[in-house]
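*Asks:* Predicted structure and sequence below. I'll ask about it afterward.
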Amino acid sequence: MYDIGLKVQVFNMALTSSCLIRCRLNMKKCVYAGRLLNLL
């Protein structure tokens, strides 16, 4: 039981970290797009 709970915690942590990385990449894309629009 404990082993399964631990695996679930690790899985959730990996999932949230990957989501955060995606959010950061999307933010960078938005910033770059905004700069390009401002230059135009």
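*Replies:* That came through fine.
*Asks:* Please make it C-alpha for all contacts and neighbour counts, starting now.
*Replies:* Fine.
*Asks:* So which elements touch the helix or strand where residue 19 lies?
*Replies:* Assigned by DSSP states H and E, residue 19 belongs to helix 2-39. Contacting helix 2-39 under the criterion 3 or more CA pairs under 8 Å, 6 or more residues apart in numbering; DSSP states H and E is no other helix or strand.
*Asks:* quick one: residue 36 from residue 7, how far?
*Replies:* Residue 36 sits 43 Å away from residue 7, going by CA to CA, to the nearest Å.
*Asks:* Put this next to the first one:
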Amino acid sequence: MLYSILYWENVMYKNNEANSSVRAKRGKKGENLALTMLL
């Protein structure tokens, strides 16, 4: 389940990267959170 969250956050980050820097940063933050949860 955590892997799915990490994958989803990564996809969302890539999709939002070109659209909005704010959303991209939020996606990146979520990705880091998922990585922390895995550890």
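*Replies:* Everything's here; your move. All values reported here derive from a predicted model rather than from experimental measurement.
*Asks:* Check the offset of the helix holding residue 19 of the first structure from the chain's centre.
*Replies:* Here helix 2-39 of the first structure is found 0 Å from its chain centre; the criterion is CA atoms, centre = their mean, to the nearest Å.
*Asks:* residues of it that come out buried?
*Replies:* Residues of helix 2-39 of the first structure classed as buried: none (neighbour count, 16 or more other CA atoms under 10 Å).
*Asks:* Can you tell me the closest non-neighbouring residue to the residue nearest in space to the middle of the second structure?
*Replies:* Nearest to the mean C-alpha position of the second structure, counting by CA atoms, centre = their mean, stands residue 9 at 2.9 Å. Nearest in space to residue 9 of the second structure, with sequence neighbours left out and distances taken as CA to CA, 6 or more residues apart in numbering, is residue 31 at 5.4 Å.
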